[in-house]
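Novice: mind looking at a prediction? Sequence and model below.
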Amino acid sequence: MTANDLSTINELESCVRSYVRSFPAVFTKARGYKMWDENGKEYLDFFAGAGSLNYGHNEPNMKKKLVEYILDDGITHSLDKATTAKIDFLNKFNNVILKPRDLEYRIMFPGPTGTNTVESALKLARKVTGRTDIISFTNGFHGMTIGALSVTGNSMKRKGAGIPLSHTVTMPYDNFVSEDLDTLEYLERFLEDNGSGVSIPAAIILETVQGEGGINAARFEWIKKVDEICKRWGILLIIDDVQAGVGRTGTFFSFEPAGIKPDIVCLSKSIGGYGLPLALTLIRPDLDQWKPGEHNGTFRGNNHAFITATEALTYWEDPAFEKSVQDKSVTITKFLENMIEKYPEMKGHLKGRGFMQGISSDVDGFSDKVAKNAFKRALIMETAGGHDEVFKLFPPINIDEQGLEQGFKVIEDSIKATVQEMFPTKETVSN
């Protein structure tokens, strides 16, 4: 990066910028799981746009379809008018994703981001049930607009709202206190007791794996019990699959292994396939009680994203693709378990599942240093959790074995360097 590039960013871009601070390079090119900066330096991308690039950068088939569509003067902007691009996507999503999983949903296109789909889900739940409150969970992250922020746990981000965030109740996530405490018994007691101060909510919103909150993976039996509680009390269950969906946890939807069928599902990030903005709110048909235009947005129909999203679904037509994601997920788990055993100084704990895994360190600042050391070694990786205590692996789900192994080597070198920096008088196990 040249001094002039740095000065432009520092002088003209808002102080709110964040990732450019963690990854101070000017990137000019990207393909698959690799990026290059203006000096030609090659980086491994184990960040994948925070889960927006599950198929990597510039996936060739999606790129070809998009370029052809643009050169043929295909519709770019259409609000929610009918276009061939939208119809093709709806049909393919229904035939490739929903029907094989015995799921029936109406598909809503809110604004194009994750927070937009969450806002629409919360609004619809309140409209349909006539209730006001939403139950969310500790360490949950659902977006940065006021409604989505009200069900987000991070205190720093909540404070940024500038106003009280109301009509929500936060309950403890699975294993939030300890493995011995049944957090759902606690939740049900609040619902049962008229003196609890908690009204029957319109909905419960849940990430099956909490991304920003620290790669916390709920047990499948816990998720199933949440679903049962919702059914018993007439509460709608909203699954926020913005980051954990589209194959990131090993199945297209993160909730599939739990055997549930949520009332509403929020999708964004990688649903567009190519990194183009797109969001879906999947709605149980009987809940689709919107009046025309009751929830809208200027960019609720991104035709370029429809083109790439439709092509992306081709991956899911072949069961071998999903199997490969699951097999490589096991490889990631084994690698992380090996790191925890090999470098006990970091006091690490395995977090997450699928291609959404990481290590939580009990040593203050350790994970942040690992991420910084990884960037020095040309690997892009971020941290998660309320204290950045988790360094997380988010490579594209179609990365090859060679790319994984290459990344593993850099990450181990970064862990080893961090151990040597933070514990200079101790010999590491690998020495």
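Specialist: Looks like it arrived, so ask away.
Novice: all contacts plus neighbour counts: C-alpha atoms, from now on.
Specialist: Will do.
Novice: excluding chain neighbours, what is closest to the spatially most central residue of the chain?
Specialist: Centroid-nearest residue in the chain: Gln243, 1.4 Å away (criterion: C-alpha atoms, centre = their mean). Take Gln243 and drop its neighbours on the chain: the residue closest to it by C-alpha to C-alpha, 6 or more residues apart in numbering is Gly51, 5.7 Å away.
Novice: any idea how far Gln210 is from that neighbour?
Specialist: Distance, Gly51 to Gln210, by C-alpha to C-alpha, to the nearest Å: 12 Å.
Novice: how far does whatever helix or strand Val410 lives in sit from its chain's centre?
Specialist: Val410 belongs to helix 401-422 when assigned by DSSP states H and E. The chain centroid and the centroid of helix 401-422 are separated by 24 Å, computed with C-alpha atoms, centre = their mean, to the nearest Å.
Novice: again, but for stretch 166-175
Specialist: When C-alpha coordinates are averaged (C-alpha atoms, centre = their mean), stretch 166-175 and its chain have centres 19 Å apart.
Novice: in addition, the following structure is provided for comparison:
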Amino acid sequence: MGTQLLETSNLEVFDQFESEVRSYCRSFTTVFNKAKNAKLWDTQGNEYVDFFAGAGALNYGHNNEQIRAKLVEYLMKDGITHSLDMATSAKEAFLLRFQEVILKPRGWHYKIMFPGPTGTNAVESALKIARKVTGRSTVMCFTNAFHGMTIGSLAVTGNTFKRNGAGVELHNSVFMPYDGYFGAEVNTVDYIAALLDDPGSGVPLPAAVILESLQGEGGLKAASADWLQHIARLCKDRGILLIVDDVQMGCGRTGSFFSFDHMGIEPDIICLSKSIGGYGLPMAITLLKPEIDAWMPGEHNGTFRGNNLGFIAAAEALSYWETPDFEKSIIRKAQIVRSALEQMLKTYPELSGELRGRGLIQGIAFKEDGLAERLCKNVFEQGLIMETSGPCSEVAKLMPPLTIEDTTLEQGLKIVAAGMARLANAVALEEKKTKLEV
């Protein structure tokens, strides 16, 4: 560790021709051209450990051989690639596999909707059907939530920077405090219930409540099972639909397939995308309770909702969930990450870090502005890719592929530990310099 990588690849073409909206390439200043499971290589031959996993779209790693074999076989047989919402054998296989592997073992009954290929498509469709079914327009959402970048999804997203990108006023949503927003001693469900039941509060009865059980972009803030159960009960008692956005946290990211498994809730609507496509392919699904599947044919559609390569990859990816072994391996690796991060916080208390997250999405929240960004920049220079999250980019977030090898996981954690040491030393020098100047 500690050896500076070769000079990064030239980004001149991207600077010249690509829109200013690009973001990740500003943090990861190189040109990548090869990837395998939890590692990437750039055009200069530099190797990077991937603790980013395509923002959660690559839970099964880069170029997963098991899934790739199915894709290549399908392509070589001239399988359908694009079909809108026509019936295909690839879609049929996915529908049957999802029923058998995911829904039946839980005793759940959902209709599967293909809304379009991205997470925000899944969220938009959930908001629309909730409003259609209930006849109400307002959707309740939460502080620090992130649900997507299209207008409807932005309206239920808390981040001011992202919301400002809409260029218009965002309506038909009402924000409430997430679990722990006022501290552990305050049950925010009681606050929400009081507002909903007070005819003078000015808060209308919403069509739906939309939430993440663990807020990925919001700073790895997790809701407790008790809080989620109280929210579910609040919704049921008042005829409000419960939507869980599991776009980033689903497909095993927190350990179990759904992030809210074992938490005692059964949402009316579930949004999945990112790793549901298995191979990093664009795909999204919206799970609807049969009684609220009130769409008219074609009332919500999209040209690329029939991504058959996504169906093939997704069906094969579900083989990881046929036995408990994969979930057990995620939990075991998660403990390795937690132990390593706990040791870092113990070693560098002066950085005032706080451990957040669960499963294979964990991180360190820093009180001082800019430290998380500095840590991510530091470790990138030493061969590791990780990003920040939170409203002020205050959390350095570790999110490796679920299939990461133990040796690669340890390699990455050593780079993070070394980065923490360099950060602590730099902060100490800055504080010493400030004192001397005073």
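Specialist: Yep, that arrived. This structure is a prediction, so every number in the text was calculated from the model and none was measured.
Novice: just give the TM-score of the two.
Specialist: Here the superposed chains carry a TM-score of 0.97, computed using TM-score structural alignment, normalised by the length of the first structure; 427 aligned residues with a C-alpha RMSD of 1.3 Å.
Novice: is it true that the residue nearest to Gln243 of the first structure touches Lys269?
Specialist: Yes. Judged on C-alpha atoms under 8 Å, Gly51 of the first structure makes contact with Lys269 at a distance of 6.4 Å.
Novice: identify the contacts common to those two.
Specialist: Here Gly51 of the first structure and Lys269 have Gln243 as joint contacts, going by C-alpha atoms under 8 Å, 6 or more residues apart in numbering.
Novice: what's Val370 of the first structure aligned with over in the second structure?
Specialist: Matched to the second structure by TM-score structural alignment, Val370 of the first structure sits across from Leu375.
Novice: what do you get for Phe93 of the first structure?
Specialist: Match for Phe93 of the first structure (TM-score structural alignment): Phe98.
Novice: element containing its match?
Specialist: Using DSSP H and E, Phe98 of the second structure falls within helix 89-98.
Novice: re the thing from before, so what sits against both of Gly51 and Gln210 of the first structure?
Specialist: Ala244.
Novice: quick one: secondary structure of Phe391 of the first structure?
Specialist: Under DSSP: H, G, I helix; E, B strand; the rest coil, Phe391 of the first structure falls in the strand class.
Novice: what is the aligned counterpart of it in the second structure?
Specialist: Taking TM-score structural alignment, the alignment pairs Phe391 of the first structure with Ala396 from the second structure.
Novice: likewise for Val118 of the first structure?
Specialist: By TM-score structural alignment, Val118 of the first structure lines up with Val123 in the second structure.
Novice: repeat for Arg106 of the first structure
Specialist: By TM-score structural alignment, Arg106 of the first structure lines up with Lys111.
Novice: Ala184 of the second structure versus the closest residue to its match other than its chain neighbours, what's the distance?
Specialist: Counting by C-alpha to C-alpha, 6+ apart, Leu288 is the residue found nearest to Lys111 of the second structure once chain neighbours are left out, at 5.1 Å. Between Leu288 of the second structure and Ala184 of the second structure the distance is 33 Å, computed by C-alpha to C-alpha.
Novice: and the two? Which one has more around it.
Specialist: Neighbours were tallied for Leu288 of the second structure and for Ala184 using other C-alpha atoms under 10 Å; the higher tally belongs to Leu288 (23 against 9).
Novice: quick one, what contacts the alignment partner in the first structure of that one?
Specialist: Matched across to the first structure, Leu288 of the second structure falls on Ile283, judged by TM-score structural alignment. Residues in contact with Ile283 of the first structure (C-alpha under 8 Å, 6+ apart) are Tyr105, Arg106, Ile107, Met108, Asp263, Ile264, Val265.
Novice: among those, which are located in strands?
Specialist: Among the contacts of Ile283 of the first structure, the members found in strands (DSSP state E) are Arg106, Ile107, Met108, Ile264, Val265.
Novice: can you tell me which residue in the second structure aligns to the last one?
Specialist: Pairing criterion TM-score structural alignment: the partner of Val265 of the first structure within the second structure is identified as Ile270.
Novice: wait, isn't its match in contact with Ile243?
Specialist: Yes. Counting by C-alpha under 8 Å, Ile270 of the second structure does reach Ile243; the two are 5.7 Å apart.
Novice: anything in contact with each of these two?
Specialist: Counting by C-alpha under 8 Å, 6+ apart, the common neighbours of Ile270 of the second structure and Ile243 are Ala126.
Novice: what does Gly202 of the second structure correspond to in the first structure?
Specialist: Alignment note (TM-score structural alignment): Gly202 of the second structure maps to Gly197 of the first structure.
Novice: before we move on, what about Ala313 of the second structure?
Specialist: By TM-score structural alignment, Ala313 of the second structure lines up with Thr308.
Novice: off-centre distance for the helix or strand where its match lies?
Specialist: Secondary structure assigned from DSSP H and E places Thr308 of the first structure in helix 303-312. Computed by C-alpha atoms, centre = their mean, the chain-centroid distance of helix 303-312 of the first structure equals 19 Å.
Novice: with the second structure superposed, average distance for that helix?
Specialist: For helix 303-312 of the first structure, the mean distance to aligned residues of the second structure following superposition is 0.5 Å (mean C-alpha distance after the TM-score superposition for the first structure).
Novice: what packs against that helix?
Specialist: Using 3 or more C-alpha pairs under 8 Å, 6 or more residues apart in numbering; DSSP states H and E, the elements in contact with helix 303-312 of the first structure are helix 60-71, helix 84-92.
Novice: contacts for stretch 210-220 of the second structure next, please.
Specialist: Under the criterion C-alpha under 8 Å, 6+ apart, residues 139-142, 144-146, 156, 159, 221-224, 228, 242-246, 248-249, 259-260, 356-357, 361-363, 365, 389-391, 393-395 lie in contact with stretch 210-220 of the second structure.
Novice: let's see 6 Å
Specialist: Applying C-alpha atoms under 6 Å, 6 or more residues apart in numbering, the external contacts of stretch 210-220 of the second structure come out as 141, 144-145, 221-223, 243-245, 356-357, 389-390, 395.
Novice: stretch 159-168 of the first structure too?
Specialist: Here stretch 159-168 of the first structure has contacts from Asp133, Ile134, Ile135, Ser150, using C-alpha under 6 Å, 6+ apart.
Novice: wait, the first one sits on Ile200?
Specialist: No. With contacts counted by C-alpha atoms under 6 Å, Asp133 of the first structure stays clear of Ile200, the gap being 7.5 Å.
Novice: neighbour count winner among the two?
Specialist: Applying other C-alpha under 10 Å to Asp133 of the first structure and Ile200 shows that Asp133 carries more neighbours, namely 20 against 17.
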